[in-house]
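> Have a look; sequence and predicted model below, questions after that.
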Amino acid sequence: MKFRVLILINAAAVAVTVSAINYYFQKDLYAMSVAFLATFVTSFIVFYYLIEKYIYSKIKLIYKLIHNLKLGRDLRDALGEHTSADPINDVEKEVKEWARLKKTEIDALKVQEKFRRDFLSNISHEFKTPLFAIQGYIEAIQDDDLEDKEMVRQFLDKASRNVDRLSYLIKDLDEISKLESGELPINYSRFKINDLIKEVIETLEIKAKQHHIKISFKQKYDEPTTVNADRQKITQVLVNLLDNSFKYGKQGGTTSVTLFDLDEQVLVEVTDDGIGIEEKYLPRLFERFFRTDASRSRQIGGSGLGLAIVKHIIEAHQQTINVRSTEGLGSTFGFTLEKVKQVLPFPALPILKS
């Protein structure tokens, strides 16, 4: 309801009340009419002045302030000064919308704060473990005064492995930070994903044998599939997923890579028959430093960031990655890539002889 209409209704209500009281005591229609008109005009002027000065102007100021804060100065200047015929209703809508947005923002900040605390706790723990190990080995060597050469060599080897673990951790943290901030651009190129998978498998054959795992590549179709992606980063994705399957595979097990044609995309799946993952852990599997079995994972090694990096790389390609797993039977990680459609050449036209 508009501002002036509201005042008219209030003034009329007061005037009717006063004129009714006047008629009750004087029983004079003329006096009642005069009282009605005088009261109506007086009430309108008084209400208009009081509401305009003490209520309406304040509401209008609050409305403009909230409106300008929501738009921002640059956008407000571009659109021009906003005026409203009914700022009372508008300010109600603006305040409700503002409150809703602020609640959403506060909820998001709470989630981010919890994520920050968990991240700091995890990273602190990840750094302390190898640092304390290195410190312990160095102190043991110092106490021994280099008398037992064999023990010194063993301790130095162990310290070196922990230094490597710290290096991997720092490198992975730096990479995931750059991926999140967009500092590592996606350099798209067209390449045959079949050939890349074969190259990665050949590179990791020795590591697979060390874990007593056989790798197989299952091609759904004989024709090579060309994709549009960053070849180097997709190589990293495949290496991380295959390496993960070795770590959590079983002795004498198998890891298979399979391609599926999805019309405009190609689906790449890496499947192992290892220990599998409990269903309750699947939603958190791509979180940084998340481990389903912390003690076993640290014995196996790794920075705890491999799957998080894989997820960021695939999402930077604007594609999807998923996982399905059954505890005790194995896991399957699948990701999509943009497929390059093959343009079929036009058939040669027969040459007509005259």
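Sure, I can see it.
> can we go C-alpha only for contacts and neighbour counts from here?
OK.
> Count the neighbours of the residue nearest to V91 when sequence neighbours are not counted for me.
Counting by CA to CA, 6 or more residues apart in numbering, Y63 is the residue found nearest to V91 once chain neighbours are left out, at 5.0 Å. Number of residues near Y63 (other CA atoms under 10 Å) recorded here: 23.
> element containing Y63?
If you go by DSSP states H and E, Y63 is part of helix 57-71.
> Which elements pack onto that helix?
On a contact count with 3 or more CA pairs under 8 Å, 6 or more residues apart in numbering; DSSP states H and E, helix 57-71 meets helix 87-144.
> Please tell me how far the helix it packs on is from the chain's geometric centre.
Distance of helix 87-144 from the chain centroid (CA atoms, centre = their mean, to the nearest Å) equals 14 Å.
> Spit out the contact partners of the spatially closest residue to I314 that is not a sequence neighbour.
What sits nearest to I314 in space, not counting adjacent residues and going by CA to CA, 6+ apart, is T320, at 6.3 Å. T320 makes contacts with 314, 335-336, as judged by CA atoms under 8 Å, 6 or more residues apart in numbering.
> what does Q219 give?
Taking CA under 8 Å, 6+ apart as the criterion, Q219 is in contact with 194, 258-260.
> other SSEs contacting whichever strand or helix holds T336?
Using DSSP H and E, T336 sits within strand 330-338. Here strand 330-338 touches strand 226-229, strand 265-272, strand 321-326, going by 3+ CA pairs under 8 Å, 6+ apart.
> Check it against this one:
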Amino acid sequence: MNNSEIGTLLSFIAEGLVLFDNTGQVTMVNPHASLLLDYTASEFVGKNIDTLFEIYLNDNLIPKSERITHTVFSLGKPFTTPHGNTVYFKSKSGRKFPVFISAKAIKTEERVSGVLIFRDITTEKELENYKINTAQRLSGLTPILQQASTGEFSGKNILVPEKEDEFTELIVGLKLMLDDLGELDRAREKNQFEKIEAVKKTEEERRKLTEQYSKELEGKVEEKTGELKRAKVHIETVIENLTSGLIEYDSLFTVVRMNKTAEEILGVSRNDVLGKRIEPKDIKEKPEWKSLVEVSYPALSQSVQKVSKEASGVDADVTDIMITFPLEREVQVTTLPVASIFSGDSKGFIKAIRDVTRERIIARSKSEFISIAAHQLRTPLSAVKWTMRLLMDGDLGVMNSSQLKLLGRGYETNEKMIQLVNDLLNVSRIEDGRFGYRFNKANIVETITSIVANSAISAREHGINVNFDVPAQPIPPFVFDQEKISLALQNILDNAIKYTPSGGSVAISIVVEEKFVKISIHDTGVGVPKNQIGRLFSKFFRAENVMHMQTSGSGLGLFIVKNIIARHGGEISVESEENKGSTFWFTLPTDESLIPSRDEKVAYY
């Protein structure tokens, strides 16, 4: 593939991509990178990637000597964003923006080059900060109002944020108002004391003082009551105009408050639901409340998925569900407790409802694009494969040893590309629910034996001894998808062989545990760093230590494996120690009733 064809292919990539040599000199750049950094392609090519634009880690400018070229080639490590930090680029026009970045060395037959891939995450960072700030402020508004409504006029427990935002004026006003009311209360006590003293002197003076005091108190109370009402109106206005729906419940699921956005999303009128207790049975008895009931009890939704704290960015219960009334929408429901500021006892909870339909459509469109691109790649790759096979087999004429060696390398590279395309297609099918499972009774021992036999040549070439400990007691056939489980086993076994040094071993065993079988694959390979085990089954993830051994690899194999096991109703895990080896194990139910039905939601990892 020539540079023109490569440039055309790179122009379809939605992320910024820059290719550079081992001196840092830029050799190729795609249009998205030029657009983000405000440079033309001619201004990029031939320039040093470390001096062309500034790179920051949080607020600190990274020295040129410690940037991409030094990290990738001198240190031999990928240049990525450190955990818990943010990398920023500064464009030619001076715009400083956060990015997701990955730069590493790529090795071809001719030379070692570098590739930088980055994506502008300004919108994600702003959305993350906005969600966190809004959730925190909302959880604090109701307790403040409750304090004021009880007559406890003290602003000591109200913390004014150091950084001014849309809530600052409201919080400061409430604090000042409560302090003023407290001062008024103390003034009233003082006036009462003076009044009693005056009564002792003369009845007339007592009457006059009482009248004067009453008028003053009435005016002050009226003034402070007006301030309190205005503050309440301010809070109500903020809540009413939130872009997210908001519903407040008491501890018995009685609706206390609902804003207009929640009305629009759920298709209900607040006048019909305020003061009403929402119960699971309402989903059938009151069809017009269907979406409200599903938001109140997310587990009742036909499509529900928990969102981890790492993914949501907030310390709260976040759930994605699908509602169908009045319109079909995908919504994200964040649940926050409301506690008494005095006792800490639960007073109910708040649910923030965000319509994420458009975001999900964009994500699915990206997945569809990958699927289409992969399909378009597979056809020419297959044609190349068979053409090279014909040449290697001598069907088109005898080849000399040098030609056969060159063809062999090309054939191997083409096979890796076909495997990558197949992995991309499998991931796309998994995410779209089109992976096509076929559950039938099959013999798991025979399945494992077949996979071990298929891997014999690869194991022999790597100098690895593979042993399957066939159980003494036969395991009766049970229901599973033999093709998909074979794919999962092949992925795990291929990794074990690939990342085990020559002379090592791989041992496979199977045992029956109640209504499950447990299959274990133990190797004496390089292992996985402890701090990366939790990400091992994530999409596109590869451990740092294996990337130095094998530059090729998609990082999709274990993602596919975990979803296959989850669809069967099993579990998968790994125990590993770096430089000593790993043990991957997974379970499969032998009872067909334990396999999730097609309608059940299976989470993607």
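Okay, I see it. What you see is a predicted model, and the numbers here were worked out from it, not measured in a lab.
> circling back to that earlier point, please name the residues that touch the residue nearest to V91 of structure 1.
Counted by CA under 8 Å, 6+ apart, Y63 of structure 1 has contacts 87, 90-91, 94.
> ok now stretch 180-197 of structure 1, how far from the chain's centre?
Relative to the centre of its chain, stretch 180-197 of structure 1 is centred 21 Å away, using CA atoms, centre = their mean.
> no wait, stretch 465-485 of structure 2
Centroid separation for stretch 465-485 of structure 2 versus its chain: 35 Å, with CA atoms, centre = their mean.
> Going by neighbour count, list what's buried in it.
Within stretch 465-485 of structure 2, the residues that qualify as buried are 465-466, 478-482, 484-485, counting by 16 or more other CA atoms under 10 Å.
> got those residues as JSON lines, with distance to S450 of structure 2 columns?
Below are these laid out as JSON lines (distance: CA to CA, whole Å):
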{"residue": "N465", "distance to S450 of structure 2": "16"}
{"residue": "V466", "distance to S450 of structure 2": "13"}
{"residue": "F478", "distance to S450 of structure 2": "17"}
{"residue": "V479", "distance to S450 of structure 2": "18"}
{"residue": "F480", "distance to S450 of structure 2": "16"}
{"residue": "D481", "distance to S450 of structure 2": "15"}
{"residue": "Q482", "distance to S450 of structure 2": "11"}
{"residue": "K484", "distance to S450 of structure 2": "14"}
{"residue": "I485", "distance to S450 of structure 2": "12"}
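> which residue lines up with Q265 of structure 1 in structure 2?
Using TM-score structural alignment, the equivalent of Q265 of structure 1 in structure 2 is F516.
> what sits against its match?
Applying CA under 8 Å, 6+ apart to F516 of structure 2 gives the contacts 587-591.
> Give me the mean deviation of the strand holding T336 of structure 1 from structure 2.
Following the fit onto structure 2, the mean deviation recorded for strand 330-338 of structure 1 is 1.7 Å by mean CA distance after the TM-score superposition for structure 1.
> How about residues contacting that strand?
The contact list for strand 330-338 of structure 1 (CA under 8 Å, 6+ apart) reads 227-229, 241, 249, 264-277, 314, 317, 319-325.
> Now restrict these to buried residues only.
Taking 16+ other CA under 10 Å as the criterion, what is buried in the contacts of strand 330-338 of structure 1 is 227-229, 241, 249, 265-277, 314, 317, 320-321, 323, 325.
> Kindly indicate whether E330 of structure 2 is helix, strand or coil.
The three-state assignment at E330 of structure 2 reads strand, by DSSP: H, G, I helix; E, B strand; the rest coil.
> right, and it touches V304 too?
No - with contact defined as CA atoms under 8 Å, E330 of structure 2 and V304 do not form a contacting pair (9.8 Å).
> what touches both of those two?
Common neighbours of E330 of structure 2 and V304, counting by CA under 8 Å, 6+ apart, are 320-322.
> Which ones among those lie within strands?
Using DSSP state E, 320-322 are the members of the shared contacts of E330 and V304 of structure 2 that sit in strands.
> Please tabulate those residues in TSV, including the columns neighbour count and distance to L292 of structure 2.
As requested, those are exported to TSV (neighbours: other CA atoms under 10 Å; distance: CA to CA, whole Å):
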residue	neighbour count	distance to L292 of structure 2
D320	22	14
I321	23	12
M322	21	12
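> from the shared contacts of E330 and V304 of structure 2, which is closest to D423 of structure 2?
D320 (26.6 Å; CA to CA).
> I'd like the distance between that closest one and R329 of structure 2.
From D320 of structure 2 across to R329 of structure 2, the span is 11 Å (CA to CA, to the nearest Å).
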